[in-house]
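In: pasting the structure only:
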């Protein structure tokens, strides 16, 4: 016989519910929340719920930033090196990036999608785009030839992807975006983010989006639930995710 479903409008956390939730979440996962709440299981579950809600709220702004970044960078690289710039030797992509492009093409072939530029571009990860703003790694391991993204990507193309930033450099763009890449990955892997300075994370998203398109920042702010969730205490039993 199955247990009755608690009233979602007044969800109580009795011992039976806490036992089942702890088993389904795993002791290791819930352990981080138990540590934060001094071993109080009910408070740990509430904190886990809040962490889930705030992670879900961040998904939209991060998605908006990723798409804006991808489209802006692709536009400028295509202007200089052509639509399939990722295949151009002149772009000087390092071995790591070339491997990611190859994996992307393999995935498209496997799923029977065209290997044209629109599909390749749409399938490349956020981490790939952020890596193009780094220094560049090894191109040829035999000769130890290294990429120079400052000269092949940033100066001729990528600096133009951030037209609304002042006194911008490749390093100044790469640092916050790489930080947001790790933040995004923590959310994607369902990790705790409640110990982070989430207000600053949100501001970084807004600032970098504004470098690309100020109206995109305004659009994110108009629709984002992040401020609302950040103002909601974890012990609010009406919290929804």
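Out: That came through, no problem. Everything quoted here is computed from the prediction, not taken from an experiment. Numbering: from 1, shown residues only.
In: Going by C-alpha atoms from here, please, whenever you check contacts or count neighbours.
Out: Fine.
In: burial of residue 90, as a residue count?
Out: Using other C-alpha atoms under 10 Å, the number of residues around residue 90 comes to 12.
In: Quick check: it touching residue 82?
Out: No. The pair residue 90 / residue 82 is not scored as a contact, 10.6 Å apart, by C-alpha atoms under 8 Å.
In: Common neighbours of those two, please.
Out: Listed contacts common to residue 90 and residue 82 are nil; contacts here mean C-alpha atoms under 8 Å, 6 or more residues apart in numbering.
In: Return the residues in contact with the most centrally placed residue in the chain.
Out: Residue closest to the mean C-alpha point of the chain, counted by C-alpha atoms, centre = their mean, is residue 184 at 2.9 Å. Shown in contact with residue 184 (C-alpha under 8 Å, 6+ apart): residue 62.
In: Which strand or helix spans it?
Out: Residue 184 is part of helix 170-188, with elements assigned from DSSP states H and E.
In: Which stretches in the protein count as strands?
Out: Assigned by DSSP state E, the strands in the chain fall at 138-140, 145-146.
In: most packed of those strands?
Out: Most buried of the strands of the chain, by mean neighbour count (mean count of other C-alpha atoms under 10 Å): strand 138-140, with a mean of 16.
In: Give me the helices and strands touching that one, please.
Out: helix 95-110, strand 145-146 (3 or more C-alpha pairs under 8 Å, 6 or more residues apart in numbering; DSSP states H and E).
In: Format these as TSV; extra columns: distance to residue 70.
Out: Below are the helices and strands packed on strand 138-140 laid out as TSV (distance: least, C-alpha to C-alpha, whole Å):
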stretch	distance to residue 70
helix 95-110	14
strand 145-146	24
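In: closest to residue 232 out of those?
Out: Of all those, it is helix 95-110 that lies closest to residue 232, at 39.9 Å by C-alpha to C-alpha.
In: structure B:
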């Protein structure tokens, strides 16, 4: 059975567009997209764990162990809903919803929201020291986390990521993680690398007739 019949025409259409309707080439692009998504998984995993643990440590030191239920800390309705949903999920699973379990259950969107403009009151003396680098602004952290959250969501839903600025996103993962922990960043460097295919993927540009190799292709495809 052809791969397109398994994936569905809609899901495969993006790869066919990129491959100029060359089905075998589209299948190679699909397979590489899966490999690239897997490469990103471990680095995003380490970033998220470092972020949630460092933020929890800072907020616990500043506001106590009950900061998750403090409306002066979490002022956004979204944040409060995340906490309520996480607690309800744990309780449905028969768990005690301890502080540690809650920290692990809260999603990347919640942790990213701590750096949004509505949480500016948490920056300054509390969350700014989480990142060990000079001259850093909250909005820089917020933007990088938004971009990486979108990437994470695309990977989680098995969507194409080849059109994304892969090199920049990988650099952002490393930068954010290294600002929190050089050891965590070293783990990423050891266990996660953005690798290009051993055999180049060649696509012929429909307009010019020129061949585009995989390295030039990534990050420059139509979204």
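Out: That came in fine, so what should we check first? Note that the structure is a prediction, hence the values are computed from the model and not measured.
In: Can you give me the TM-score here?
Out: Overlay of the two chains. TM-score (TM-score structural alignment, normalised by the length of the second structure): 0.86; 202 aligned residues with a C-alpha RMSD of 1.5 Å.
In: follow-up on the earlier one: could you dump the strands of the first structure to JSON lines with distance to residue 30 of the first structure?
Out: Shown next, in JSON lines, are these (distance: least, C-alpha to C-alpha, whole Å):
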{"stretch": "strand 138-140", "distance to residue 30 of the first structure": "41"}
{"stretch": "strand 145-146", "distance to residue 30 of the first structure": "44"}
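In: and of the ones you listed, who's closest to residue 177 of the first structure?
Out: So among the strands of the first structure, strand 138-140 is nearest, using C-alpha to C-alpha, at 21.6 Å.
In: Quick one: the helices in the first structure, in order.
Out: 15-25, 27-36, 41-81, 95-110, 117-123, 126-131, 149, 170-188, 198-212, 214-223, 226-230 (DSSP state H).
In: so residue 180 of the first structure touches residue 200, yeah?
Out: No. Under the criterion of C-alpha under 8 Å, residue 180 of the first structure makes no contact with residue 200, lying 10.6 Å away.
In: Looking at the two now, which is surrounded by more residues?
Out: Counted by other C-alpha under 10 Å, residue 180 of the first structure and residue 200 do not tie: residue 180 has more neighbours, with 22 against 10.
In: What's that one aligned with over in the second structure?
Out: Matched by TM-score structural alignment, residue 180 of the first structure corresponds to residue 148 in the second structure.
In: Look up the closest residue to the aligned partner of residue 174 of the second structure in the first structure, ignoring the ones flanking it.
Out: Matched to the first structure by TM-score structural alignment, residue 174 of the second structure sits across from residue 206. Nearest non-adjacent residue to residue 206 of the first structure, counting by C-alpha to C-alpha, 6 or more residues apart in numbering: residue 217, 5.4 Å away.
In: Also residue 151 of the second structure?
Out: residue 161 (7.3 Å).
In: circling back: which residues does the match of residue 180 of the first structure contact?
Out: Contacts for residue 148 of the second structure (C-alpha under 8 Å, 6+ apart) come out as 169, 173.
In: Kindly recompute the last result at 7 Å.
Out: Neighbouring residues of residue 148 of the second structure by C-alpha atoms under 7 Å, 6 or more residues apart in numbering: residue 169.
In: which part of the second structure lines up with stretch 46-55 of the first structure?
Out: The aligned range for stretch 46-55 of the first structure in the second structure is 28-37, by TM-score structural alignment.
In: How far does the matching stretch sit from its chain's centre?
Out: Distance, stretch centre to chain centre, for stretch 28-37 of the second structure: 17 Å (C-alpha atoms, centre = their mean, to the nearest Å).
In: same question, stretch 114-129 of the second structure
Out: 20 Å.
In: what does stretch 178-191 of the first structure give?
Out: Centroid separation for stretch 178-191 of the first structure versus its chain: 5 Å, with C-alpha atoms, centre = their mean.
In: now stretch 41-53 of the second structure
Out: That offset, for stretch 41-53 of the second structure, works out to 9 Å (C-alpha atoms, centre = their mean).
In: any idea which of the helices of the first structure is most buried?
Out: helix 149 (a mean of 23).
In: sorry, back to before: show me the one of the helices and strands packed on strand 138-140 of the first structure that comes nearest residue 41 of the first structure.
Out: Minimum separation from residue 41 of the first structure across those (C-alpha to C-alpha) falls at helix 95-110, 42.6 Å.
In: Just give me the neighbour total for whichever residue in the second structure pairs up with residue 112 of the first structure.
Out: Under the alignment (TM-score structural alignment), residue 112 of the first structure pairs with residue 94 in the second structure. Residue 94 of the second structure has 9 neighbouring residues, counting by other C-alpha under 10 Å.
In: Check the one 3 residues further on too.
Out: The number of residues packed near residue 97 of the second structure is 18, by other C-alpha under 10 Å.
In: how far away is it from residue 176 of the second structure?
Out: Counting by C-alpha to C-alpha, to the nearest Å, the gap from residue 97 of the second structure to residue 176 of the second structure is 29 Å.
In: likewise residue 140 of the second structure?
Out: Distance, residue 140 of the second structure to residue 176 of the second structure, by C-alpha to C-alpha: 10 Å.
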